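Chemist: All I have is the shape, not the residue letters:
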């Protein structure tokens, strides 16, 4: 179900998947409005049981409510479907917990315009900021980045980043087929994009600690993250390649 402000244009839509984020969401929306006043905004309340949807409505943005929690992948599929239906040219995924700095959206847009990329990943480990991870999570991220850089034929340093920009071809693809499983919205989405011949690039961004709510992970779950990340990568790589995608990638590589 959708309500709130009607789209003012068909350029950039910022989608915020949100599960019980009433605490952080007002500040994030205020920052977003200040940084990107020209962008339309949609909050996907992912089965929230707090006031997430009410807070978003009070801010005057579009609200998409899911009846139960589907995870980031399911929430973003709803966001992409909405964007495709309304004809938006670009979608930016922004966390509702304050970790993604709205002022960095410009870096994603600039990279898309400069490179013609269909999908731009906001990378924490590309020389900007001091965001750090340690232990098994760091090892998993390095392994994922190494493998997925080969798959996408570009250098990627942060393949689990949820801060990303999708262009028209990516919106069309993700609106009909977006992974909803654990890490599917990051790892498997990158493989899916590559298998369909989309051009993937990254932009260096700075990220912050979450502004409120409950974190998805904690140090005690680091080893589990490693195992699940490897499973997610295996599942992603077993997906069939779309017909013609390899030829498209070869053409892009030869530019």
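Modeler: Yep, that arrived. All values reported here derive from a predicted model rather than from experimental measurement.
Chemist: contacts, neighbours, all on C-alpha from now
Modeler: Will do.
Chemist: In stretch 172-187, which residues are buried?
Modeler: Neighbour-count burial for stretch 172-187, with 16 or more other CA atoms under 10 Å as criterion, is recorded at 172-175, 178-180, 182-187.
Chemist: what secondary structure does the residue minimising distance to the centre of the chain sit in?
Modeler: What sits nearest the mean C-alpha location of the chain, by CA atoms, centre = their mean, is residue 162, with 3.6 Å. Of the three states, residue 162 takes coil under DSSP: H, G, I helix; E, B strand; the rest coil.
Chemist: Would you mark the buried spots in the longest helix anywhere in the chain?
Modeler: Secondary structure of the chain per DSSP state H: the longest helix is helix 135-152. Neighbour counts over helix 135-152 (16+ other CA under 10 Å) mark 136-137, 140-146, 148-149, 151-152 as buried.
Chemist: Can you tell me what sits against it?
Modeler: 155-160, 187, 190-191, 194, 199-200, 222-223, 225-226, 229-230, 233 (CA atoms under 8 Å, 6 or more residues apart in numbering).
Chemist: Which of these fall within helices?
Modeler: Residues of those located in helices (DSSP H): 190, 191, 194, 222, 223, 225, 226, 229, 230, 233.
Chemist: wait, doesn't the residue nearest to the centre of the chain sit right on residue 96?
Modeler: No. Distance between residue 162 and residue 96: 11.0 Å, which falls outside the contact criterion (CA atoms under 8 Å).
Chemist: that older thread, out of the contacts of helix 135-152, which are buried?
Modeler: In the contacts of helix 135-152, the ones that pass as buried (16+ other CA under 10 Å) are 155-160, 187, 190-191, 194, 199-200, 222, 225-226, 229-230, 233.
Chemist: ok, structure two:
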């Protein structure tokens, strides 16, 4: 089974070398793709030097566009499974195997890493952000009929059926909170596993209080749209194109 580890990155030249090195150590079986999302620093160059393949977008598409680019690359290059993770070093590559194994064993179609599933990990976040995550968790738990503990996790693994589905239905703005809802509507099997995240290896988060409120509003609107819009089926798309 061919596994692609897709890493959206924007101006992460300082953290990427270590991230890529750790991935190679923890999960030698996977190929690494860095999607350079319109960086203005040496992100693409340091990623190539560290041994990753690089796709450089002509301008900043945002996290949704960068993640979808990774999925499209996987489909076009015959990968069976995609792991999505961040470039800032907060996602520990030691969890890649734990994300991948349930998918490889066909226990589920997708696995999402949760910072809040294991209370021992004691993930620290700001109060406004935690309240926003708790609200999204509550809403998604009601909408999907299953407990969703970490609706903003970007550390996840998907099989080829899910990859095809998501390329047809991918959210256009902030994708992570809508993914469990899309998977549920698509009839896919998925689960969360506990992960512990680390501090950023370089740089700082771009999320301010004002941005957090804006983000929450956009996400709630996106969830509403996902609830009511028509879901495109990959098999139906293929039949219609024959």
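Modeler: That came through fine. Everything numeric here is computed off the predicted structure, so don't read it as measured data.
Chemist: Work out the TM-score between the chains.
Modeler: The TM-score (TM-score structural alignment, normalised by the length of structure 2) is 0.88; 232 aligned residues with a CA RMSD of 2.0 Å.
Chemist: quick one: contacts of stretch 9-23 of structure 2?
Modeler: Stretch 9-23 of structure 2 is contacted by residues 32, 34-44, 46-47, 50-52, 86-89, 93-94, 201-203 when judged by CA under 8 Å, 6+ apart.
Chemist: before we move on, what about stretch 201-208 of structure 2?
Modeler: Outside stretch 201-208 of structure 2, the residues within contact range by CA under 8 Å, 6+ apart are 12, 14, 15, 88, 89, 90.
Chemist: tally of neighbours for the counterpart of the third one in structure 1?
Modeler: If you follow residue 15 of structure 2 across to structure 1 using TM-score structural alignment, you land on residue 24. Counted with other CA atoms under 10 Å, the neighbours of residue 24 of structure 1 add up to 20.
Chemist: rewinding a little: corresponding residue for the residue nearest to the centre of structure 1 in structure 2?
Modeler: Checking TM-score structural alignment: residue 162 of structure 1 goes with residue 154.
Chemist: From residue 232 of structure 2, how far off is that match?
Modeler: Look at residue 154 of structure 2 and residue 232 of structure 2: by CA to CA, to the nearest Å, they are 23 Å apart.
Chemist: now do residue 187 of structure 2
Modeler: Taking CA to CA, one finds residue 187 of structure 2 at 12 Å from residue 232 of structure 2.
Chemist: So for these two, which sits in the more crowded spot?
Modeler: Of the pair residue 187 of structure 2 and residue 232, residue 232 is the one with more neighbours under other CA under 10 Å, namely 14 against 11.
Chemist: mind listing what the more buried one touches?
Modeler: 165, 168, 169.
Chemist: A helix includes it, no?
Modeler: No. Per three-state DSSP, residue 232 of structure 2 lies outside any helix segment and is coil.
Chemist: What segments of structure 2 are helices?
Modeler: Assigned by DSSP H, structure 2 shows helices spanning 16-26, 43-49, 62-76, 96-104, 127-144, 160-169, 179-185, 209-228, 234-241.
Chemist: now the ones you listed in CSV, with distance to residue 1 of structure 2?
Modeler: Formatted as CSV, the helices of structure 2 follow (distance: least, CA to CA, whole Å):
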stretch, distance to residue 1 of structure 2
helix 16-26, 17
helix 43-49, 24
helix 62-76, 12
helix 96-104, 8
helix 127-144, 30
helix 160-169, 11
helix 179-185, 22
helix 209-228, 31
helix 234-241, 21
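Chemist: ok, now which ones touch the aligned partner of residue 81 of structure 1 in structure 2?
Modeler: Using TM-score structural alignment, the partner of residue 81 of structure 1 in structure 2 is residue 72. Going by CA under 8 Å, 6+ apart, residue 72 of structure 2 touches residue 167.
Chemist: how far away is residue 72 of structure 2 from residue 180 of structure 2?
Modeler: For residue 72 of structure 2, the distance to residue 180 of structure 2 equals 20 Å [CA to CA].
Chemist: and if you look at residue 58 of structure 2?
Modeler: 30 Å.
Chemist: From the chain's centre, how far out is stretch 46-64 of structure 1? Work that out for me.
Modeler: Distance, stretch centre to chain centre, for stretch 46-64 of structure 1: 19 Å (CA atoms, centre = their mean, to the nearest Å).
Chemist: For that stretch, measure first residue to last.
Modeler: 8 Å.
Chemist: cool, stretch 64-79 of structure 1 as well?
Modeler: One end of stretch 64-79 of structure 1 to the other measures 8 Å (CA to CA).
Chemist: buried set for it?
Modeler: Under 16+ other CA under 10 Å, the buried positions of stretch 64-79 of structure 1 are 64-66, 69-79.
Chemist: Closest one to residue 125 of structure 1 out of those residues, please.
Modeler: Checking the buried residues of stretch 64-79 of structure 1 against residue 125 of structure 1 by CA to CA gives residue 72 as the nearest, at 21.8 Å.
Chemist: Return the residue of structure 2 aligned against the closest one.
Modeler: With TM-score structural alignment as the criterion, residue 72 of structure 1 matches residue 63.
Chemist: Residue 174 is in contact with that match, correct?
Modeler: Yes. With contact defined as CA under 8 Å, residue 63 of structure 2 reaches residue 174; the gap is 6.9 Å.
Chemist: How far off centre is stretch 53-71 of structure 2?
Modeler: Distance of stretch 53-71 of structure 2 from the chain centroid (CA atoms, centre = their mean) equals 12 Å.
Chemist: Residues in contact with it: which ones?
Modeler: With CA under 8 Å, 6+ apart, stretch 53-71 of structure 2 has contacts from 6-8, 32-39, 44, 47-48, 82, 84, 163, 166-167, 170-175.
Chemist: change it to 6 Å
Modeler: 6, 8, 33, 34, 35, 36, 37, 38, 172, 173, 175 (CA atoms under 6 Å, 6 or more residues apart in numbering).
Chemist: So the last one versus residue 3 of structure 2, what's the distance?
Modeler: Same thing as residue 175 of structure 2. 21 Å.
Chemist: swap in the fourth one?
Modeler: Between residue 34 of structure 2 and residue 3 of structure 2 the distance is 14 Å, computed by CA to CA.
Chemist: Comparing the two, which residue is more hemmed in?
Modeler: A direct count of neighbours by other CA under 10 Å for residue 34 of structure 2 and residue 3 places residue 34 higher, at 26 against 22.
Chemist: quick one: which of the contacts of stretch 9-23 of structure 2 sit in strands?
Modeler: Residues of the contacts of stretch 9-23 of structure 2 located in strands (DSSP state E): 32, 34, 35, 36.
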